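Asks: Fold the following, please.
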Amino acid sequence: MKVEDFLNLARRTSTIVATAESCTGGMIAAALTDIAGSSDVFDRGFVTYSNAAKQDMLGVTATSLDAFGAVSEPVAREMADGALTRSRATIAVSVTGIAGPGGSDHKPEGRVCFGLARKGHPTFTETVEFGPLGRAAVRAATRDHALHLLAQATAEMQKTP
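Replies: Take a look at the predicted model:
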C-alpha cells in the first residue's frame, strides 16, 4: 500500500499515528509527513536512538534493557506502548534494530524488532531478519515493513464493526 493510500485509510478510520524509532532515526515519520496534509493523521514521532532516550521519552525500563538489550521484542513492545500513551495516537509503531555495519553472533546485522500498539488491543511484536543488506537497505526495509504493519492494522480496524 502506498503511503498516500494508508493516510487516506487512516482518515476514514479516524486513526492517529505515532512512531517510536531507533535504527531508522525518523525515516518512518518522514515517509508519513512527506505527504502534504498528513498532519490530520500523524501526531508525533519519537526518535530514541540511545537507551537513555528510550527510557526518558518512552518509559522503557532499565530492567528490560539490561535483561534483553535494546534490540529485543520486549523493548520494542515498551517503545510502542510508550509512544501510544505519550501521544494522542490510536496506533503506534516502534522499531529497534541493528542496521549495520556490524552486529554479533547473538544479534546479527539486519535484525529488527517491531512493536505495534493500538488502543483496545494487545501489543503485537515481531522480529524480522533482513540480513546483512547494508545500512541503507536495512533501514529502508525497516521503514517499509513498519508502514506495512500500520496499514495492515488500520485495514483490520476498518473491517471491525
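Asks: CA only for contacts and neighbour counts going forward, please
Replies: Noted.
Asks: starting at the chain centroid, how far to stretch 143-150?
Replies: Between the centre of stretch 143-150 and the centre of its host chain there is 8 Å, according to C-alpha atoms, centre = their mean, to the nearest Å.
Asks: Equivalent analysis for stretch 140-155, please.
Replies: 8 Å.
Asks: to compare against the first, here's another:
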Amino acid sequence: MPPFLLDNVTLDQAGRLLAVLRGAGLRVATAESCTGGLVAASLTHHAGSSDVVEGGFVTYSNGMKTTLLGVDPGLLARHGAVSAETAAAMADGALVRVPATDITVSITGIAGPGGGSAAKPVGLVWFATARRNGATVTLSRVFDGDRASVRQQAVAQALDLIGQRVHSS
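Replies: Modelled structure (predicted):
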C-alpha cells in the first residue's frame, strides 16, 4: 500500500464515527495541517458521508492558517504553528467559517522526517476539537515512526477525539 493511503482499520474507524455523528444529528468539519486532508479523506471515503461531513481546510502553511481560518499571525509568531494555541485557533476558526457544522477538529504537527527540535520533536502533534456552544479542547501526542506512520496515527487520534466530543460539550 502506498504510504499516503489510509489503512482499513482507520477507514473502519471513520465509518463507525460517521454512524455516531449521524445518530446524534451532528455535522463535522476539519482543519488540517500535517495530515494534509487525510481526516476528511477518511470520512468522505464512505458513501453517504455528505449528510455528516461539511468539509475541510488544508492549511499547511502559516499564511493559509491565517487566510482561511483566521489564525492571528501574532499568535503564530508567539507560539509557533505546532502548539496548543494554534490548534485551538484552527478549530475555532473552522467553527466560525462553517456555520452549519457542530464539531470541528484541527491537527498541526511535525510529521518528519525533519523539522523537529528538542522542544518540539518529530512526531509531536497538537489537536483541538471545538463544539458549537461548547469549549475548545486541546491535546498533544508524540507519535513514533516514519512520516506515514505519524500521519496515520494522527488521523486515528483525530477521529477518536471527534467521537469523544459527540457526547460532551
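Asks: Report the TM-score for the pair.
Replies: Aligned and superposed, the two chains score 0.94 in TM-score terms (TM-score structural alignment, normalised by the length of the first structure); 156 aligned residues with a C-alpha RMSD of 1.2 Å.
Asks: what kind of secondary structure is residue 5 of the first structure in?
Replies: When states are read from DSSP: H, G, I helix; E, B strand; the rest coil, the local structure at residue 5 of the first structure comes out as helix.
Asks: Aligned to it, what sits in the second structure?
Replies: Here residue 5 of the first structure is matched to residue 16 in the second structure, going by TM-score structural alignment.
Asks: Same check on residue 19 of the first structure?
Replies: Under the alignment (TM-score structural alignment), residue 19 of the first structure pairs with residue 30 in the second structure.
Asks: that older thread, can you report how many residues lie near the match of residue 5 of the first structure?
Replies: When neighbours are counted by other C-alpha atoms under 10 Å, residue 16 of the second structure registers 15.
Asks: Mind naming the longest helix for the first structure?
Replies: The helix that spans the most residues within the first structure, counting by DSSP state H, is helix 135-159.
Asks: What is the neighbour count of residue 38 of the second structure?
Replies: Burial of residue 38 of the second structure is recorded as 23 neighbouring residues (other C-alpha under 10 Å).
Asks: correct me, but it touches residue 153?
Replies: No. Under the criterion of C-alpha atoms under 8 Å, residue 38 of the second structure makes no contact with residue 153, lying 10.9 Å away.
Asks: middle-most residue in the first structure, spatially?
Replies: residue 94 (2.3 Å; C-alpha atoms, centre = their mean).
Asks: pretty sure it is in a strand, no?
Replies: Yes. Counting by three-state DSSP, residue 94 of the first structure is located in a strand.
Asks: So the equivalent of it over in the second structure versus residue 116 of the second structure, what's the distance?
Replies: Using TM-score structural alignment, the partner of residue 94 of the first structure in the second structure is residue 106. Taking C-alpha to C-alpha, to the nearest Å as the measure, residue 106 of the second structure and residue 116 of the second structure are separated by 20 Å.
Asks: Please apply the same query to residue 103 of the second structure.
Replies: Using C-alpha to C-alpha, one gets 30 Å for the distance from residue 103 of the second structure to residue 116 of the second structure.
Asks: Quick check on the two: which one has the bigger neighbour count.
Replies: Relative neighbour count places residue 103 above the other of residue 103 of the second structure and residue 116, with 29 against 15, counting by other C-alpha under 10 Å.
Asks: ok, that one - contacts?
Replies: The contact partners of residue 103 of the second structure, by C-alpha atoms under 8 Å, 6 or more residues apart in numbering, come to 26-29, 95, 129-132, 162, 165-166.
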